[in-house]
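Engineer: Got a sequence here, can you build the structure:
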Amino acid sequence: DPIQRIWLARAHQQQVEVLARFTILDNIRQDSQATIAQLKQQGCRISIASGDNSGHVQQLATELGIDDVHSGLTPSAKLALVTELQQHSHVAMFGDGINDAPVLAGAELSVAMGSGSAIAKNSADLILLGDHLSRFTQAVAVAKLTTQIIKQNLAWALGYNALILPLAVTGHVAPYIAALGMSASSLIVVGNSLRLLRIKV
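Structural biologist: Just a heads-up that it's a prediction; the model follows:
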């Protein structure tokens, strides 16, 4: 049963008297579906590794559109699963509970939710501030743009130095012109890097 039920009862005159029933159901994070859709568009494969019972996990997986589901796993079984996956692919593990700490510590990239347990956050490489999974896709976008800008800056700096230094050494360019060009080159690199400040997250 995907719904967790807890019964409170007492023995009374050789009979069991039910006092209360509590029905517990986990809510899906608001941005889960959108985040998973974005990750799939980027070519990521999404899996669930959970210690909960199969019915509950399967219901969540169906709602989120996740096909690869592993339920009823112990912390050591989660770690074994991630270790196996890492033999042929890169793995990012998300977790927020105490029992996620071992697998977070063993994953190539581990991400803990800001609302998670302290031990999970201590074991993770990244901590998402707040309670939004979309922060991860935003971080990936920023990282990709940062890498792109670094490559642009390196290409510009190497190209400029390869062109101007031989001309300056052979006397085809006056030293003060080369110095001014070097300063201008540095300003171009800084200006290109400042594009990162325009990213709104």
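
Engineer: only C-alpha atoms for contact and neighbour calcs from this point on.
Structural biologist: Fine.

Engineer: What helices and strands are in contact with the longest helix along the chain?
Structural biologist: Secondary structure of the chain per DSSP state H: the longest helix is helix 134-169. Secondary-structure packing of helix 134-169 (3 or more C-alpha pairs under 8 Å, 6 or more residues apart in numbering; DSSP states H and E): helix 32-41, helix 175-193.

Engineer: Tell me which of the ones you listed approaches Ala49 most closely.
Structural biologist: Among the helices and strands packed on helix 134-169, helix 32-41 comes nearest to Ala49, with 15.1 Å by C-alpha to C-alpha.

Engineer: Please give the structure of this sequence too, so both can be compared:
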Amino acid sequence: MAFQEVTFRPIPSRVLAVVTIGVCAVGVGVMVWQDPSSALRYAWALVFVGFAAWALFWRPRLAVQEHGVTVVNVLRTTFVSWPAIQRVDTRYALTLFTTNGRVPVWVSPAPGRHRAFGLARADFDGVAESAAGEHGSLRPSDALSTTSGGLAHVIRSHWEQLRDAGLFDSGVEPGATRTTWHVATIATLAVLAAATLAGLLVP
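Structural biologist: Below is the predicted model of the structure:
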């Protein structure tokens, strides 16, 4: 069964990350140039903002792979094998409901109200069968022309193929869902936040 892997990184978010980091870097450079002693106290705030922009907008991604789905969020990375996926929802954001709990996808929020109002019937043509909720209803966030709906469709379509081929009949193996916390990222954010507060509050 041929399958082409898909990796999604939203370009607007990455542009925002680059711009924010660039502005912060320039700000730190100006501080160091004008008053190095003050920079030791106040530059930490800009470093914190720059690092947070990387963690929030550059690093997160979604990878739909042959053996499962990898979700890289801000503070953790979760791998979900195909048999462990129970359903895919898009109500507030693309979310995988698995045998080990729900996994939201940071890079794929549901479309806003104005985007939803602009959808037409054609935007739902070809939506995967498993997208239909109770009474066969679909959400605006299931539309293929939206980010959440398009990515959900990729996952649902392959999941349905595997299901229909009987590849889930043997059940879910141990370790089908694995979560790795971004310890270094969390620690760095905590240290930079403490340094920022110390620089702003300590006389």
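
Engineer: Can you pull the TM-score for these?
Structural biologist: Put the two chains on top of each other and the TM-score (TM-score structural alignment, normalised by the length of the first structure) is 0.22; 88 aligned residues with a C-alpha RMSD of 6.2 Å.

Engineer: about what we covered before: could you list the buried residues of the longest helix of the first structure?
Structural biologist: 134-136, 142, 145, 149, 153, 156-157, 164-165, 168 (16 or more other C-alpha atoms under 10 Å).

Engineer: Distance to Ser185 of the first structure added to those, as JSON lines?
Structural biologist: Rendered in JSON lines, the data for the buried residues of helix 134-169 of the first structure read as follows (distance: C-alpha to C-alpha, whole Å):
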{"residue": "Ser134", "distance to Ser185 of the first structure": "36"}
{"residue": "Arg135", "distance to Ser185 of the first structure": "34"}
{"residue": "Phe136", "distance to Ser185 of the first structure": "34"}
{"residue": "Val142", "distance to Ser185 of the first structure": "24"}
{"residue": "Leu145", "distance to Ser185 of the first structure": "20"}
{"residue": "Ile149", "distance to Ser185 of the first structure": "15"}
{"residue": "Asn153", "distance to Ser185 of the first structure": "9"}
{"residue": "Trp156", "distance to Ser185 of the first structure": "8"}
{"residue": "Ala157", "distance to Ser185 of the first structure": "7"}
{"residue": "Ile164", "distance to Ser185 of the first structure": "11"}
{"residue": "Leu165", "distance to Ser185 of the first structure": "13"}
{"residue": "Ala168", "distance to Ser185 of the first structure": "15"}
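
Engineer: Can you check which of the helices and strands packed on helix 134-169 of the first structure gets nearest to Glu63 of the first structure?
Structural biologist: Among these, the nearest to Glu63 of the first structure by C-alpha to C-alpha is helix 32-41 (8.3 Å).

Engineer: what angle sits between the closest one and helix 134-169?
Structural biologist: 40 degrees (axes from the mean of the first three to the mean of the last three C-alpha atoms, to 10 degrees).

Engineer: Now the element after helix 32-41 of the first structure, going C-ward?
Structural biologist: Helices and strands here follow DSSP states H and E; after helix 32-41 of the first structure, the next one along the chain is strand 47-49.

Engineer: mind listing what Leu126 of the first structure touches?
Structural biologist: Counting by C-alpha atoms under 8 Å, 6 or more residues apart in numbering, Leu126 of the first structure makes contact with 109-112.

Engineer: Compare these and tell me which has the most neighbours.
Structural biologist: Within those, Ala112 tops the neighbour count with 28 neighbours, counted by other C-alpha atoms under 10 Å.

Engineer: Next, work out how far apart that residue and Phe136 of the first structure are.
Structural biologist: 10 Å (C-alpha to C-alpha, to the nearest Å).

Engineer: so what's in contact with these two at the same time?
Structural biologist: Contacts common to Ala112 of the first structure and Phe136, judged by C-alpha under 8 Å, 6+ apart, are Leu128.

Engineer: Let me know the secondary structure of Ile155 of the second structure.
Structural biologist: Classification of Ile155 of the second structure by DSSP: H, G, I helix; E, B strand; the rest coil places it in helix.

Engineer: how much space is there between the spatially closest residue to it that is not a sequence neighbour and His114 of the second structure?
Structural biologist: The shortest distance from Ile155 of the second structure to any non-neighbouring residue, by C-alpha to C-alpha, 6 or more residues apart in numbering, is to Val64 (6.9 Å). To His114 of the second structure, Val64 of the second structure is 28 Å away according to C-alpha to C-alpha.
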